[in-house]
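Q: I would like the atomic coordinates for the input below:
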Amino acid sequence: MTVWDRPEPPTRPVPLDRERIVAAAVALADEGGLEAVSVRKVAARLDAGPMRLYGYISTKQELFDLMMDEVQAEILLTEQPGDWREALGVLAHRTRQAALRHEWLADLLGSRPTLGPNGLAVTEATLAALDGLADVDTAMRAAETVSAYCTGAIRREVANLRAERATGQSEHDWQRASGPHVMRMLATGRFPALTKAVHDGADVDAEASFSTGLDWVLDAVAAGLTRPPA
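A: You can find the predicted model right below:
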């Protein structure tokens, strides 16, 4: 039985429900990451005893599942886009934006099946956009491919943001600091392709990089959807 199937306990003298518990947990995670979330800390924020919370959640992982589902409400489409490519693109960008607002989401993306109502609605919107374009197995692989790209790109971007805060260096600061070492290594002639990329490559921001990669993935998905069955 999942946490969504299990009924909440009766109301007690101190008002408490899963909605308040999840809101407190999300606030803690927004402030300090998943490591800042514990049953004890959530209970303290709600002025309740920790044992009270176990009537509503059985494990910390259940709390994470509820938190993720809460944030996935921010990803849901308010209206259905015109075609599958636009729909998957909008969902991908909304997922990235949600992860930038709640960086801890990057740690949970792809880690467990999303079984809550909002997570299932996001999955439904994804598969509905692909419905009728190919057989169900091809549509599933297409959805998984886009999801895998988004998860990887978002995790990398969030990791870079965390590194900047931890070191106090922006990406440009880090590049300047590491520049002499990199130039010495490139001067050896052992890395010709990397040398060309460093000297000739354009400086692209994270949003533009995400959008470009997503377009390439969607191009590949489009080719897969139109490929004749083997």
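
Q: When you work out contacts or count neighbours from here on, use the C-alpha atoms and nothing else.
A: Noted.

Q: Now do the strands in the protein.
A: In the chain, no strands are found when defined by DSSP state E.

Q: how close does the residue in the chain sticking out farthest from the centre sit to His181?
A: Centroid-distance maximum for the chain: Thr188 at 39.5 Å, with CA atoms, centre = their mean. Distance of Thr188 to His181, computed by CA to CA, to the nearest Å: 11 Å.

Q: Could I get the buried residue list for the longest helix anywhere in the chain?
A: Secondary structure of the chain per DSSP state H: the longest helix is helix 136-167. Taking 16 or more other CA atoms under 10 Å as the neighbour-count basis, helix 136-167 is seen to contain the buried residues 138-139, 142-143, 146-147, 149-151, 153-155, 157-158, 161.

Q: Out of these, the closest to Leu130 would be?
A: Nearest to Leu130 out of the buried residues of helix 136-167 is Ala139 (CA to CA; 6.0 Å).

Q: In space, what's closest to the closest one - neighbours in sequence excluded?
A: Among residues not flanking Ala139 along the chain, Leu130 sits closest, at 6.0 Å (CA to CA, 6 or more residues apart in numbering).

Q: just Arg52 next, same as before
A: Spatially, and ignoring its direct neighbours in sequence, Arg52 is nearest to Ala43 (7.9 Å; CA to CA, 6+ apart).

Q: Helices along this protein, start to end?
A: Secondary structure of the chain by DSSP H: the helices cover 18-32, 39-45, 50-53, 60-72, 84-101, 105-108, 117-130, 136-167, 171-186, 192-200, 206-226.

Q: which secondary structure elements does the fourth one contact?
A: Other helices and strands packing on helix 60-72, by 3 or more CA pairs under 8 Å, 6 or more residues apart in numbering; DSSP states H and E, are helix 18-32, helix 84-101, helix 117-130.

Q: Out of the ones you listed, which gets nearest to Ser170?
A: Evaluated with CA to CA, the helices and strands packed on helix 60-72 place helix 84-101 nearest to Ser170, the distance being 16.6 Å.

Q: ok, and for that closest one, which residues are buried?
A: Using 16+ other CA under 10 Å as the test for burial, helix 84-101 gives 84-85, 87-100.

Q: Pick the one among those closest to Val221.
A: Taking CA to CA as the measure, Val221 sits nearest to Arg85 out of the buried residues of helix 84-101, at 9.1 Å.

Q: For the closest residue to that closest one other than its chain neighbours, grab the count of nearby residues.
A: Spatially, and ignoring its direct neighbours in sequence, Arg85 is nearest to Leu218 (6.9 Å; CA to CA, 6+ apart). By other CA atoms under 10 Å, 20 other residues sit near Leu218.

Q: One more, so I can put them side by side:
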Amino acid sequence: MVSAVTVWERPEPPERPTPAPLSRELIIRAAIRLADADGLAAVSLRKVAGVLDVGPMRLYGYIATKEELLDLMVDDVYAGIRPTGDSWREVLLALAELTRRAAHRHEWFADLLGGRPQLGPNALARGEAVLTGLQGIDVDDVMPVVKAVNAYVVGAVRREITERRAERATGMNESEWQRTHGPYLERTFATGKYPALEKVIRDAVHWDVDETFRKGLDYLLDGVEASLSR
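A: Model (predicted):
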């Protein structure tokens, strides 16, 4: 069985004197600018070539497919996710917070989180940093713990990004949404069919998005700590 050669193993074409210089780094930067401005739908090899003022065929010496380009974009973002800490809990908190911040800077990153192979040099360095910080945990527990944190972060971040997009699309923030839909909920709760839901909505503290993320993460890590101490 012949293993595939990844884009990170494939050398770039030699430099040549042309009016418009080109490299994988320039291609990645252009693609990220497009995605930051208009989402992943705006990213194509043709559009990236247009940003760089080169013919689309020139890109194929550096990147074979759009899928490779997406892998490179994701790995570029991973360069900014290097969690550190003095304990496994601090490392996992840093992992979660850095990943969340990266997704808030690059909303398209949330769409690709968890759905692409993490084989690039930055992704591997991120993984090494995480696992180095978890050396006090039994080797059999390390991956389930990391996967649990990653699953929480992916779910929470995607929800946050979806809500941000909905707010932009409707022009309606949370307070305006509540004023618009509040009368409907009042009529619905008056039926007496949803007492538990009514109690939570009326009586519970409504944390902001940052507090909600951190509290959920603390609940998860408390559970991990309790499980590891058994």
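
Q: rewinding a little: how distant is the longest helix of structure 1 from the center of its chain?
A: 7 Å (CA atoms, centre = their mean, to the nearest Å).

Q: what's the answer for stretch 7-25 of structure 1, then?
A: 26 Å.

Q: so what's the residue nearest to Arg52 of structure 1 up against?
A: Contacts for Ala43 of structure 1 (CA atoms under 8 Å, 6 or more residues apart in numbering) come out as 21, 49-50, 52-53.

Q: Now which of these would you call buried?
A: 21, 50, 53.

Q: counterpart of the last one in structure 2?
A: Per TM-score structural alignment, the equivalent position to Leu53 of structure 1 in structure 2 is Leu59.

Q: and its match, what is it in contact with?
A: Counting by CA under 8 Å, 6+ apart, Leu59 of structure 2 makes contact with 27, 45, 49.

Q: please redo it, this time with the cut-off set to 7 Å
A: Ala49 (CA atoms under 7 Å, 6 or more residues apart in numbering).

Q: ok, it to Val5 of structure 2 distance?
A: With the distance defined as CA to CA, Leu59 of structure 2 ends up 18 Å from Val5 of structure 2.

Q: out of the helices of structure 1, which comes closest to Arg12 of structure 1?
A: helix 50-53 (9.3 Å).

Q: Neighbours of the alignment partner in structure 2 of Glu35 of structure 1, how many?
A: Using TM-score structural alignment, the equivalent of Glu35 of structure 1 in structure 2 is Ala41. Ala41 of structure 2 has 9 neighbours, counted by other CA under 10 Å.

Q: likewise the one 10 residues further on?
A: Number of residues near Val51 of structure 2 (other CA under 10 Å) recorded here: 14.

Q: Name the nearest residue to it, ignoring sequence neighbours.
A: Excluding the flanking residues, the one nearest Val51 of structure 2 by CA to CA, 6+ apart is Ala30, at 6.6 Å.

Q: And stretch 118-128 of structure 1 against structure 2, how far off on average?
A: In the superposition with structure 2, the average deviation recorded for stretch 118-128 of structure 1 is 1.3 Å (mean CA distance after the TM-score superposition for structure 1).

Q: That stretch aligns to what range in structure 2?
A: So stretch 118-128 of structure 1 is aligned with residues 122-132, judged by TM-score structural alignment.

Q: The matching stretch: which residues count as buried?
A: Buried, per 16+ other CA under 10 Å, within stretch 122-132 of structure 2: 122-123, 125-127, 129-131.

Q: got those residues as TSV, with distance to Ser23 of structure 2 columns?
A: Output for the buried residues of stretch 122-132 of structure 2, formatted as TSV (distance: CA to CA, whole Å):
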residue	distance to Ser23 of structure 2
Asn122	18
Ala123	20
Ala125	22
Arg126	24
Gly127	26
Ala129	28
Val130	30
Leu131	32
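
Q: Looking at those residues, which one is closest to Gly115 of structure 2?
A: For the buried residues of stretch 122-132 of structure 2, the residue nearest Gly115 of structure 2 by CA to CA is Ala123; the value is 13.3 Å.

Q: Any figure for the gap between the closest one and Ser44 of structure 2?
A: Taken as CA to CA, the span from Ala123 of structure 2 to Ser44 of structure 2 is 23 Å.

Q: Quick one: residues contacting the closest residue to the match of Glu35 of structure 1 other than its chain neighbours.
A: In space, and not counting its chain neighbours, Ala41 of structure 2 is closest to Ala35: 7.6 Å by CA to CA, 6+ apart. Contact analysis of Ala35 of structure 2 by CA under 7 Å, 6+ apart lists 42-43, 108.

Q: Closest to Leu22 of structure 2 out of these?
A: Taking the contacts of Ala35 of structure 2 together and measuring to Leu22 of structure 2 by CA to CA, the closest member is Val43, at 17.4 Å.

Q: wait, doesn't that closest one sit right on Ala30?
A: No. Shown here, Val43 of structure 2 and Ala30 do not form a contact pair, counting by CA atoms under 7 Å, at 9.2 Å.

Q: give me the number of residues near the aligned residue in structure 2 for Asp107 of structure 1?
A: Using TM-score structural alignment, the equivalent of Asp107 of structure 1 in structure 2 is Asp111. With neighbours defined by other CA under 10 Å, the count for Asp111 of structure 2 comes to 17.

Q: ok, now Phe210 of structure 1?
A: Neighbours around Phe210 of structure 1, by other CA under 10 Å: 19.

Q: In structure 2, what sits opposite it in the alignment?
A: By TM-score structural alignment, Phe210 of structure 1 lines up with Phe213.

Q: do you know how far that match is from Glu97 of structure 2?
A: Noted for Phe213 of structure 2: a distance of 9 Å to Glu97 of structure 2, by CA to CA.

Q: Leu34 of structure 2 now?
A: Leu34 of structure 2 is 25 Å from Glu97 of structure 2, by CA to CA.
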